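[1] structure of the sequence below:
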Amino acid sequence: MPYRLWLRRAVLTLAALVLAPYLLILVYLLPFVHPVSTLMVADLALLRGYDRQWVDFDDIAPVLVQSVMMSEDGQFCFHDGVDWVQMRGVVDDALEGEPTRGASTIPMQTAKNLFLWNGRSFIRKGLELPLALAADFVWSKRRVMEIYLNIAEWGPGIYGIEAAARYHFNVPAAKLSRRQAALLAVSLPNPIDRVASKPGRGLQRLARVIERRAAGSGDYVRCLYD
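    Model (predicted):
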C-alpha cells in the first residue's frame, strides 16, 4: 500500500474515532436510548457479563441524587461541565510538582465512563474536558445525572443505581434510605474496595458526613427538581 494512501486512511480513522463520541452525545439525547459504558463493553468482550437495570431519573430516590452530588460534585448545578476553579488548582499543583487532587465533575466522569478509559493521564483528561462540555451543553442536567447514575460502577459487574441498590441493600433505587444512599455515594470513587453494604469505620464516617450534607443540599440540587 502506498505510504500516502496508508497515511490518509490512518488520519481518517483517527478523525472518526475522535468525532464518534460527539455524534453519540447527540444520539444519547434521546430519552429512550440507554447508553452503556466502556467498562460494560469490556465485561461483555471478556465474556464476564454484567448486571445493569436502567431506571428513569424520576424513579431514583432523591436522597441518592443528593448524596452523590454532595460527595462527587457539589457545584453540579452551577458549572458548565467543568469546575474551572478546581481545575486551575489541579494545574497549579501539577506545575509546582505537588500531588494533584481530584477535580472531576459528574459530566467529566460521565464522559470518561461512556467514551474513554480508567487511569490518570493528561491525554485522557485532554479528551475528557471537551466531551464533558459538549455533554453538559447538549443534555439537560437531569439527563446528565440520569446517564451517570445508570452507568456508574458499584461493584464487580454491578452497574447503575438500580442494580446497585438491589445488590447491596435488596431494595429498588426508589426506596433507598438516606444512610444507604450516603454509603453508595461514598463508595463511588473505589467501588471494588469500598463495599457499600459492608462498610468499615472509615466508610461509615464518610457516609455520616455526606448524609448531613445531603440533608442540607437545598439550592445545590435545584436544577434537578425545579
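
[2] rest of the way, CA atoms for contacts and neighbours
    Will do.

[3] show residues contacting the biggest helix by length in the chain.
    Ranked by residue count, the top helix of the chain under DSSP state H comes out as helix 3-27. The contact list for helix 3-27, computed with C-alpha atoms under 8 Å, 6 or more residues apart in numbering, reads V33, F115, L131, A134, A135, V138.

[4] ok, stretch 99-106 next?
    72-73, 76, 81-83, 86-87, 90-91, 93-94, 144-145, 148.

[5] which one (most neighbours) among those residues?
    G81 (27 neighbours; other C-alpha atoms under 10 Å).

[6] out of the contacts of helix 3-27, who's the most crowded?
    Counting by other C-alpha under 10 Å, top hit in the contacts of helix 3-27: A135 with 27 neighbours.

[7] one more, please, to line up against the first structure:
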Amino acid sequence: MKKFLNIIRKAALWFFAITFIWVLLFRFINPPITYLMLQRGFERKADGKDWKIEKSWVDIEDLSNNLKRAALAGEDANFLNHWGFDFKAMGKALEKNQKGKKLRGGSTISQQTAKNVFLWPGRSYIRKAFEAYFTVLIELLWGKERILEVYLNVIEMGDGIYGAEAATQKYFGKSAHSMSKSQAALIIAVLPNPRLWSPARPTRFVYYKQGLILRNMRNLQKLPF
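    Sure thing, here's the model as predicted:
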C-alpha cells in the first residue's frame, strides 16, 4: 500500500508540473489548435466534406471593444469579478434544469476557455473535474485579459470557423477590429450552437438574443483592457 501511494503521489506531482508548464507556456504562446478543431475537421472528412479550419489570431488590443463587451454581456456578465466560477449562475442553471427547462448552462468564459484549449468536448464528471482544475490555473497564471483574448480567438463560430477574426471576415466581410455593436451582439448570440445558427441568416430567436445582449452591454462596467 505504501508503494502504491508513492506511485500515486509521484504521478500527481508529474501531472501538476506538466500541466502548470503547459498553461504557463500558453500565457505567452498562442494555442495553435484545439481538440475541438481537430474533431470537427475529422467529422467533416467523414461526411465527405473538405478539411476546414479557418482561424486568424488577433491580439486583444486589436479586437473591437464592442465584441469584448458583447462577449461579457452574452456569456459571462460577472467575468471581471469572479475567480473562474460564477456560483450564482450555476445555481440558476441547476434550478432551471430541475424544472426541465432548456438551458445552456452556467459555465463562465474562463471555464469555456479551459475546456476549449486544454480538454475534449463532453459532459462527464471527469472532464468537468479537469475543467475546474484548468480554470483555476488559467485564472492564476493568465489573468482576465489573456483569458478573454484566447476565448475570442479559439471559440467555435461556425462550421470550420474559429475565432472572431475568421467569423467577422466570413459573415460581415470586415475585420474584428471594426465590428459594430449590432454585429458583435449578433456574433455572440449564435454561440450556443454556431453550426445551427448563423449571423448571416439570423432566426427570430437569434435576433431576440441579440437584443438582450445589446441591452446588457449598456449595463456593463467599463472594461479595463
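
[8] what's the TM-score here?
    After superposition, the two chains reach a TM-score (TM-score structural alignment, normalised by the length of the second structure) of 0.82; 211 aligned residues with a C-alpha RMSD of 2.8 Å.

[9] tell me how many other residues crowd N66 of the second structure.
    20.

[10] just to revisit the earlier point, TSV please, covering the contacts of helix 3-27 of the first structure and showing distance to D43 of the first structure.
    Putting the contacts of helix 3-27 of the first structure into TSV (distance: C-alpha to C-alpha, whole Å) gives the following:
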residue	distance to D43 of the first structure
V33	20
F115	15
L131	23
A134	27
A135	25
V138	28
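
[11] what is the nearest of the residues you listed to G160 of the first structure?
    Taking C-alpha to C-alpha as the measure, G160 of the first structure lies nearest V33 of these, at 14.8 Å.

[12] which residues touch the closest one?
    Here V33 of the first structure is in contact with V27 (criterion: C-alpha under 8 Å, 6+ apart).

[13] where's it relative to L26 of the first structure, distance?
    As for V33 of the first structure, its distance to L26 of the first structure is 11 Å (criterion: C-alpha to C-alpha, to the nearest Å).

[14] over to V209 of the first structure?
    Taking C-alpha to C-alpha, one finds V209 of the first structure at 37 Å from L26 of the first structure.

[15] those two - which one has more neighbours?
    V209 (16 against 13).

[16] and the gap between the more buried one and D56 of the first structure?
    Taken as C-alpha to C-alpha, the span from V209 of the first structure to D56 of the first structure is 27 Å.

[17] equivalent analysis for R48 of the first structure, please.
    Where D56 of the first structure is concerned, R48 of the first structure sits at a distance of 26 Å (C-alpha to C-alpha).

[18] these two: which is more packed in?
    When R48 of the first structure and D56 are compared for neighbours, D56 comes out ahead with 16 against 11, by other C-alpha under 10 Å.

[19] looking at the second structure, name the residue matched to the more buried one.
    Aligned by TM-score structural alignment, D56 of the first structure pairs with D59 of the second structure.

[20] the second structure: strands as residue ranges?
    Along the second structure, the segments classed as strands by DSSP state E run 156-158, 161-162.

[21] winner for burial among these?
    strand 156-158 (a mean of 25; mean count of other C-alpha atoms under 10 Å).

[22] mind listing the helices for the first structure?
    Going by DSSP H, the first structure shows helices at 3-27, 38-45, 62-72, 84-95, 106-115, 122-138, 141-151, 161-169, 178-187, 201-215, 222-225.

[23] I'd like those laid out as TSV, including distance to R52 of the first structure.
    Shown next, in TSV, are the helices of the first structure (distance: least, C-alpha to C-alpha, whole Å):
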stretch	distance to R52 of the first structure
helix 3-27	20
helix 38-45	9
helix 62-72	17
helix 84-95	32
helix 106-115	14
helix 122-138	22
helix 141-151	8
helix 161-169	5
helix 178-187	16
helix 201-215	24
helix 222-225	23
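
[24] if anything else comes up later, I'll come back, but that's it for now.
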